[in-house]
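Undergrad: Quick one: sequence plus predicted model below, questions after.
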Amino acid sequence: MTDKAERPRSSHWRGFPVDLGWRNLAVSTRLACAAVAALAIAYWLELPQPQWAVLTVYLLTQSSAGAAFAKGTFRLLGTVIAASCAVICVKLFAQAPVPLVGTAMAWMFLCYYGATRMSNFTAYGFMLAGYTGLLVLFEGAVDPNTAWQVALDRTTETSIGIACATLANALVLPVYAGAQLRALVAGAFSRLADYAATALTSPTGIENVIRLRSDILRAVTKFDALRSYTMFEAREMRANDAVLREIAREFLTVLSIERGLYVRLTDVRGAEGDPLTARLAPVLEATSATLDAIAHNPNAFANPERLRADLAMARRRLAVFSREIEALAGEAPLAPLANTALVVRRAIKMLRGLSFVALTAQSTFRPAAPSGMARSRPRLAERREAVLQGARAALAVLALCVFWYATEWDQGIAGITGLALMSYQCVNTDDPEKLGWPYFRAVIAACFCAYAVKAFVYPWLEGFGMLATFLLLVLVPLGILIGTPRFAKTAGTFTIFFVACATTGNVYDPDPLTFANFCFGLVVGMFVCLMAARLLPVTSQASRRLAYRRTMHQLLPEAAAGPRPARRVAREIVDLIVALLPHLSSVRQEDDVFLRGMLCSASSALELGRLHQAVANPALPPAGRAALAAGLSRFAAIFTALPERAEPRREALELGRAAIGEMWTALERLDPPAGSPAARAVLHAASGLRFLLDRFELDHAFLDRSFSS
């Protein structure tokens, strides 16, 4: 429901499972008062279904004023468009059931197709259009002469809820998305610095490394949503879209560097007694100390000049040591020298990435410069998933309508309502049942509680004042649960359906049988939608498969063959990761394998680019350049034609490994003068090959799979 996880909990109640801090209590009271105000206005206007005004307030519960206003704006827009279209369809097909149902299916298909293709509040607007259009269409078809009144009432009730929720968010303890975004970027940067410090010094801290990486990925996923909400806030709070996307890319780039660095350091530390390892240790410890101080200084991000100066000093320290390593080129054995050079070079690149984030983040809240860059064309897999999402919603409507017609059910409208509500939960998620069944259970609990209230409490209440007092006493505790991350989703669902079912019209007219039938219809509609989701599963697997194929069969071969700059190739791989992040979970093994492999692919593209620079370096002996050029061409050809089936695929990957191994062997055979430009060129090329060889060891689970299942 709402993202209140960012709020600090009151230290007095730290051991209690519910957040009873003053701010959460104030926000809960704000919500309850806005809901009661919306109900009062709906009663005053004598609207037939005042519950829509109340539940809209809770549907718009957000952690920032910008998010609430964005959600309210697109909810209103979706409601108005859907209601207008539904009235037209009722006038055309009210007396023709088959075209009417076909129109409803087509409308759901279009809306859920759009909801899948879009993101954030735009997707929400599409979903609300599908939901509202379906309800107005079928409610209006019952009595076509009053269809326009149904549409007007629904729009008015929704507008009242939006107005009350927006005013409450803006006037009472407003929290701005821009401020949240600033805090999120700063917090993610601190975790990124902590991640880097841990990886540099802790050979056994893999659990902590994984935890920090997951935290950073979750923060990057939130960037886009918060960025989009800032456009509804004051100009000085708005985020520069282009800058924020660069920050997200750089976060992922640093993560990709850090992973390979952590593993390479494990091997370097394993070489006990090696003089290079002994010389490297204090340099890395000093770098880690700098990063650790940054990570644990709450004001570090607020002082970018000092932050960049500290990072620059750490880079200079590593650069001095790098020159010492290069001076040993041609004198010390190539393998340990290349290992050490790779560690130092990637540590420097990691620090450079952190400096870039620190510098760029200062422009996050400056107006964006006009950009001539066209929006990239949608990928085919996204279109396919959107078609499947729309088809699933349309088929669920058809199944319920057939059941409605065959049984002459008198609660078809309730079933349509439940189906529309559950469809909203099932879109844009890889596992709709994981969200759907808890939602389903919370709705059933809300129906029982609402029935108890209507049967045993309302008969004792007289006048709106007593009703408002009772609702405040119920809604404030529920709002506190919504504000507690542990209970937020369940409490939010329960509250929405409780107010929807417990709210009555201006005249209290209890009818237990009608109420029970309505709740049964609601539950049946939800169940039909969940069954449709189970029978026609739609996931991001197609997008994942396309991203994998594009990376392995096209982008990495392009980086190896050299027609495009390696940095552009790496950037495109990172963009593929950013697009898929909302659908990935680091706690799922398959997702973690995919994510780690894609991050490492971005780094591999950069290393392939370095090898091309080595081929073009005249200081590298001709035999080395010829071996690298031939090996890169062979590597590109192997990956371009990488088979999908397991056994031929493993054979092809072994050929790729062999191609890199042959390049390494060719470099080892060279005997350039110690400390010469040729020796340094050999060392640089060898460190790049060392990284690619690591990839076959670390990411065999990623490389061996086609992610086609």
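TA: Received the coordinates, thanks. Source: prediction; values computed, not measured.

Undergrad: from here on, contacts and neighbour counts on C-alpha atoms
TA: Fine.

Undergrad: helices and strands around the stretch of helix or strand residue 343 belongs to, which ones?
TA: Per DSSP states H and E: residue 343 is located in helix 334-360. Applying 3 or more CA pairs under 8 Å, 6 or more residues apart in numbering; DSSP states H and E, we find helix 334-360 packed against helix 177-201, helix 241-270, helix 275-295, helix 304-327, helix 677-698.

Undergrad: between those helices, which one is nearest to residue 472?
TA: For those, the distance to residue 472 is smallest for helix 177-201, at 27.6 Å, taking CA to CA.

Undergrad: Next, the buried residues of the closest one.
TA: 177-178, 180-182, 184-201 (16 or more other CA atoms under 10 Å).

Undergrad: ok, second structure coming up, stack it against the first:
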Amino acid sequence: MSTSLTSAPPSGLSARLNRMQARIADAHATYAFKVALVTVLSLYAAFLLDLDHTYWALITIPLIVRPDGGSTVWRSTGRLGGTLLGCASGFLLAVLFGQMPETVIIAVAIFIFMVAFFGQMQAGLDVYAYGSAGLVALIIVIDTGPNVDAAFSLALARTTETAIPVIVVFIVMLVVFPRSISGQAADALRTARKATLSLTGRILRGELGPSLGYEPEVLPAISAANTALRALAYERTRRNHLRPRMTAVMNAINRVAIRAETGRFALNHVPDEADDAEIRDARLRLADAIDRLPGDDVGAAEFLAAADEMARVAETVHPRQVLPPAGGDLSDRALRLGAAFYRMRQLALAVEDLMRAEAALVDPSLPYEKMAPMARRYFDPIGALEFAARPTLVFLVLTTVWIATAWPGGQILALIGSAITLIFPSIVPRALRIGGAITMAKGLACGGVFALVLMMLLPNVEGFGALALILGGAVFAIFYVTREPQHLPLAIGSVLAIAVGFQPQNTPSFSPIGLVNTLVTLTLMPVTVVSALTLIFPEDAGWVRRHLRRATDDLLGKAARRELGDNKLLEQFIDVLADLGLSVSPNDPDGVHLRIRARAALIASGEFYHQERLEGGGHLPARLAAYGPRLRSTVLEAAQRRSGPAECVVFGEMRGTLRTVFADSDLDEEARVDALRYTAVGELLAAILSTGQLSRMREAGDAS
């Protein structure tokens, strides 16, 4: 796939220059240098405008800079949009309620709640824009206080301070040895493709039981690829035109993964499927064909040849292969073979689509399926309410303590503690939040040392050049060791300590005592974040189980009622499995059951949409199509069972109706094939219900 990211590979001197530029752009030192340059230029612009709180410009930097251009522009755009929203909102709040302390606190708390709540509707870095709005509004309202006449000037100054680094980031990160995220997107696609096809081959060979291979092996790669593709949309490079084709590859990978998971379920739970010799031979033929698929470094012709081979394999498992003569009896084995062939054909066709999408990625002249990257997030209103309650309550508690005690450091803690509690969980994955807060505390200590050294050195030098050299060197050192995402809290804590503790200004005033007091105050910030995460609606194992169960119920119901399209439903199921499913501990049997339940619901929902397509195809006999509503309601009823398998009379009736339909000698082949497919869907739904995987709780002694 690496060859597909350039339309015409350069040669000679141009190729050597491109490789050298790529190596420089990828170097850790280059990234650290660019962040240091952003810091120095942002500070210089703030000094030119004679802004008195330049540390807001510095605090913005670690929250928006990333090594690649796409993620940086995405973060910066979100920060800029959030800044403008926060500016307008903060100004209005300050003017309307600034002279009424209790009222303005309540008004700001409501605003924080609203941005946190509505931010949970967004996916990826879009949620950061809402957090930024809350931060800027907090800055303006708290700094304005009762001095309403100064509200506009303060709003303008604070907005300028936070907007300056965004503008500088756009200039520096996209001009000085720019690094595209396209390579990261290609790597993520390559990883997802490899993991999906490897999992598919093992499933077909019966080497993988009903374990959780899909979630830990494939889902992280799919999520990483979708995030990278969305970030790539923010780049305006010659490679960006390939993003729609890369998205087509990603969507094809999604379909292969779901088809493989459906096959694994049938292999492990449909009676006699694993032991039938003809089904096993067909599975092995398909597995061998997948093994022969080309790698990611070949041309379009090889991919197209592989697609043609998969099409031929798909024809060998067409359900018509097992159809009895017109008017003949349909045996139990023929029904079992037809259902298995139908699932294998769907998988083979999905792999064929993947190969054709890969060919279109290599050769831009080939057509492709135009689809947007997965961006739809599953919205959980209760979860959003709980998420929004944390920063709201933290703000109310901290401002109450600050006002009641008249503590000089209370303003900083109320402002930054509330803002970090709002923003931090929106940009840090759930599993890393507590550890990230502890890492941020280490960063505060590290930044405090840097700030103390700066205070000792700068009185002995003069001019902005000396400040730029010393401060830029400190920032370079911090970001040289914090390039990876898991180290970002360390960078945030370090820059925060330098910005608030050192507070560089046009007229410097160095106070070691003030620095110590500031650091003591800032050390309470990680404590605040950890306390909020662990005490206010803690997202522990019980929380994950409750929300995973509720999300599964909701999405399964929407699928049965056909309220969402197939792709939208898949997006939301993947979000639920990646967010909540991967948060389940392997040592939590109840959580593991709910994780498997969500995957079974995803398979069942996909079968609902197969039913819908067959019902609308015009060939399915009406006697079978009439079972559709009953099948869906039966699945929904089974999903509300407390535990254990469900009795499903309707599936037996449907099987009998199928035999009656096949006895009709006037039924054409297309109608008989669709009838067999439709019943195959019903058979798989019956198998899902018979396992008890859709029940709300696991049976005693059942490890799913």
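TA: It's in. A quick note: this is a predicted structure, and the numbers were derived from the prediction, not measured.

Undergrad: picking up where we left off before, tell me which residues in the helix holding residue 343 of structure 1 are buried?
TA: 334, 336-360.

Undergrad: That helix against structure 2, how far on average?
TA: Once superposed with structure 2, the aligned residues differ from helix 334-360 of structure 1 by a mean of 3.3 Å; criterion: mean CA distance after the TM-score superposition for structure 1.

Undergrad: what's the spacing between that helix and its chain's center?
TA: 28 Å (CA atoms, centre = their mean, to the nearest Å).

Undergrad: and if you look at stretch 47-57 of structure 1?
TA: 31 Å.

Undergrad: With structure 1 overlaid, how far apart is stretch 383-391 of structure 2 on average?
TA: Mean deviation for stretch 383-391 of structure 2: 3.9 Å (mean CA distance after the TM-score superposition for structure 1).

Undergrad: next one: that stretch to chain centre, how far?
TA: 19 Å.

Undergrad: Then stretch 28-38 of structure 1?
TA: 30 Å.

Undergrad: Which stretch of structure 2 lines up against it?
TA: Using TM-score structural alignment, the residues of structure 2 aligned to stretch 28-38 of structure 1 are 32-42.

Undergrad: what's the mean distance for the matching stretch versus structure 1?
TA: Relative to structure 1, stretch 32-42 of structure 2 is 2.3 Å off (mean CA distance after the TM-score superposition for structure 1).

Undergrad: Now do that stretch: everything it contacts.
TA: Around stretch 32-42 of structure 2, the neighbours that count as contacts under CA atoms under 8 Å, 6 or more residues apart in numbering are 57-58, 61, 65, 164-165, 168-169, 172-173, 176, 468, 471-473, 475-480, 483.

Undergrad: Also stretch 534-549 of structure 2?
TA: Contacting residues not belonging to stretch 534-549 of structure 2 are listed as 380, 383, 386-387, 389-390, 532-533, 576, 580-581, 583-585, 588, 590-591, 594-595, 598, 696 [CA under 8 Å, 6+ apart].

Undergrad: Any of the residues you listed buried? List them.
TA: Buried, going by 16+ other CA under 10 Å: 380, 383, 386-387, 389-390, 532-533, 576, 580-581, 583-584, 590-591, 594-595, 598, 696, out of the contacts of stretch 534-549 of structure 2.

Undergrad: quick one: which of those sit in helices?
TA: 383, 386-387, 389-390, 532-533, 576, 590-591, 594-595, 598 (DSSP state H).

Undergrad: what separates residue 284 of structure 1 from residue 690 of structure 1, distance-wise?
TA: Using CA to CA, to the nearest Å, residue 284 of structure 1 is found at 20 Å from residue 690 of structure 1.

Undergrad: do the same with residue 646 of structure 1
TA: With distances taken as CA to CA, residue 646 of structure 1 is found 26 Å from residue 690 of structure 1.

Undergrad: If you count surrounding residues, which of these two has more?
TA: residue 690 (21 against 12; other CA atoms under 10 Å).

Undergrad: Check the contact between the more buried one and residue 340; I expect there is one.
TA: No - applying CA atoms under 8 Å as the test, residue 690 of structure 1 and residue 340 come out as separate, 10.3 Å apart.

Undergrad: Now a PyMOL select for only the buried ones of the contacts of stretch 32-42 of structure 2.
TA: The buried subset of these, as determined by 16+ other CA under 10 Å, is captured in PyMOL by this line:
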select buried, resi 57+58+61+65+164+165+168+169+172+173+468+471+472+473+475+476+478+479+480+483
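
Undergrad: Looking at the contacts of stretch 32-42 of structure 2, which are in helices?
TA: Using DSSP H, the contacts of stretch 32-42 of structure 2 in helices are 57-58, 61, 164-165, 168-169, 172-173, 468, 471-473, 475-480.

Undergrad: for residue 329 of structure 1, helix, strand, or coil?
TA: coil (DSSP: H, G, I helix; E, B strand; the rest coil).

Undergrad: Aligned against structure 1, show me the partner of residue 343 of structure 2.
TA: By TM-score structural alignment, residue 343 of structure 2 lines up with residue 346.
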